[in-house]
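[1] Quick one: sequence and predicted model below, then my questions.
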Amino acid sequence: MTQVQAVVFDIGNVLIEWQPERFYDAVIGPARRKEMFGAIDLHGINDQVDRGANFRDTIYAAAEANPAWRDEVQMWHDRWIEMAAPAIDHSVRLLRALRAADVPVFALTNFGIQTFEIAEPVYPFLKEFDRRYISGHMGVIKPEHSIYEMVEADCGVDPAALLFTDDRIDNISIADERGWQTHLFEGSQGWADRLVKAGVLTAEAAK
């Protein structure tokens, strides 16, 4: 297998927990949350933000289009940082261990322009990547082939030498098709073990 030359992190549910349903369960209760998510494609609306649409304008337009749920939909904007929480501490340590080992570390994430600006002051490690591929700035989202093509063209690393982790199998599958090395993120310990197996971290550094 090709030696890994750069490690690529997804962010949501890899470095930061992203569980909007959990937030709404706590705020309005599971029954109302299920009703709202059944009535409104909030994740689909959020995809528009991840493609570069203005965060406030997009969410507030959805709120006005669904007056029965206006206040709840507006929370997606007004209380977004509560949904994008907390950090996954072990994953953050792995990011920093890779940097300490002089392994280039990239981010490849579906993230809006404004939401990333909100997250950066709260999660300083978001500034610690060698390269950041943020879908909102790129105008495309995973798992579209073009976003992977853009990463390959920009970073100059052989796709076979990229090791990419993501929590969604559809995002992983396209990277697999393009010849990247991949790891389906199901927990930080599994990711740590994969990095050790790839030879980019020692077992001690991956703790």
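    Arrived safely. Computed from a prediction, not measured in an experiment: that's the story for all the values here. Residues are numbered from 1 along each chain as shown.

[2] contacts and neighbour counts: CA atoms only from here.
    Fine.

[3] distance of the closest residue to residue 195 other than its chain neighbours from residue 182?
    Leaving aside its chain neighbours, residue 195 sits nearest to residue 201 (5.8 Å; criterion: Cα to Cα, 6 or more residues apart in numbering). Separation of residue 201 from residue 182 (Cα to Cα, to the nearest Å) stands at 16 Å.

[4] Repeat that for residue 3.
    Note on residue 3: its distance to residue 182, by Cα to Cα, is 13 Å.

[5] Next: residue 65.
    Distance from residue 65 to residue 182, by Cα to Cα: 40 Å.

[6] if you count what's nearby, which of these two comes out ahead?
    residue 182 (21 against 13; other Cα atoms under 10 Å).

[7] Alongside the first one, take a look at this:
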Amino acid sequence: MTIEAVVFDIGNVLIEWNPERLYDAEIGPERRAALFASVDLHGMNERVDLGEDFHAQVSALAAAHPGWGAEIMLWHDRWIEMASPEIPRSGRLLRALKARGVPVFALSNFGVETFEIARARYPVLAEFDALFVSGHLRMAKPDAPIYDALERETGVAPGRLLFTDDRADNIAAAHARGWRTHHFTGPDGLADRLVAEGLLTDKDAA
């Protein structure tokens, strides 16, 4: 079955997402480990990804843990540094697909405000043919409804979608629906897959 469209995750596919790296640089690995063990920063971020207000969620968590308040607010004030840098070859692959007339969709767990911050920094995020961002939809991967929303709104059959994501659980959920999948571990592997599927030439994927 011919692939008609390619679906990209964003974090750790098009841009790096590594909060721990920022905190290690700012407060050291030991204090960072203590902070993350004491405060559910990733749980807070999941609520933001489901559409809750970014500033309100971070501020509320800081107020609930005053001993870590300043450190928690780094998640808000320096968020873009956690979502960086861009992965340049992935962006080139996306643009090469578009140049060959292959639709490209985003399917990403991302907050409403944080996605706008990222889109202002990274022009590639404005180049998708359709966006399925969890914060706007108030549903997230790997739950089935967000995959269903993409299928319904794009009209592309599951077996004609190729989805790349860095998380195995998100890939498994797509595979269970009949999507073609590529577990992203780096842009070189994705380039090879796109060439193998006949979507790009070696020259396109360079």
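    Yes, it's here. Just so you know, these numbers come straight off a predicted model, no measurement behind them.

[8] So after superposing, what's the score?
    Put the two chains on top of each other and the TM-score (TM-score structural alignment, normalised by the length of structure 2) is 0.99; 206 aligned residues with a Cα RMSD of 0.5 Å.

[9] returning to what we had before: what about the residue nearest to residue 195 of structure 1, neighbour count?
    Neighbours of residue 201 of structure 1 (other Cα under 10 Å): 21.

[10] That one matches what in structure 2?
    Under the alignment (TM-score structural alignment), residue 201 of structure 1 pairs with residue 200 in structure 2.

[11] show me what contacts its match?
    Each residue near residue 200 of structure 2 by Cα atoms under 8 Å, 6 or more residues apart in numbering is listed here: 96, 97, 100, 194.

[12] Mind checking what secondary structure it has?
    Counting by DSSP: H, G, I helix; E, B strand; the rest coil, the backbone at residue 200 of structure 2 sits in coil.

[13] Kindly report the same for residue 7 of structure 2.
    Per three-state DSSP, residue 7 of structure 2 ends up strand.

[14] my read: it touches residue 158, true?
    No - here residue 7 of structure 2 does not reach residue 158: they are 11.1 Å apart, not a contact under Cα atoms under 8 Å.

[15] Neighbour count: these two, which is higher?
    In this view residue 7 of structure 2 and residue 158 are compared by other Cα under 10 Å, and residue 7 has more residues nearby, 25 against 22.

[16] Quick one: map the more buried one onto structure 1.
    Under the alignment (TM-score structural alignment), residue 7 of structure 2 pairs with residue 8 in structure 1.

[17] and its match, what is it in contact with?
    Taking Cα under 8 Å, 6+ apart, one finds 105, 106, 107, 108, 162, 163, 164, 165 in contact with residue 8 of structure 1.

[18] The helix or strand hosting the third one maps to which residues in structure 2?
    Per DSSP states H and E: residue 107 of structure 1 is located in strand 105-109. Residues 104-108 of structure 2 are where strand 105-109 of structure 1 aligns, with TM-score structural alignment as the criterion.

[19] Give the buried residues for the matching stretch.
    Within stretch 104-108 of structure 2, the residues that count as buried by 16 or more other Cα atoms under 10 Å are 104, 105, 106, 107, 108.

[20] Ok, stretch 188-206 of structure 1 next?
    Using 16+ other Cα under 10 Å as the test for burial, stretch 188-206 of structure 1 gives 188, 191-196, 198, 200-202, 205-206.

[21] Now render those residues as CSV, adding distance to residue 87 of structure 1 and secondary structure.
    Below are the buried residues of stretch 188-206 of structure 1 laid out as CSV (distance: Cα to Cα, whole Å; DSSP: H, G, I helix; E, B strand; the rest coil):
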residue, distance to residue 87 of structure 1, secondary structure
188, 12, helix
191, 15, helix
192, 16, helix
193, 20, helix
194, 20, helix
195, 20, helix
196, 22, helix
198, 24, coil
200, 23, coil
201, 21, coil
202, 23, coil
205, 19, coil
206, 17, coil
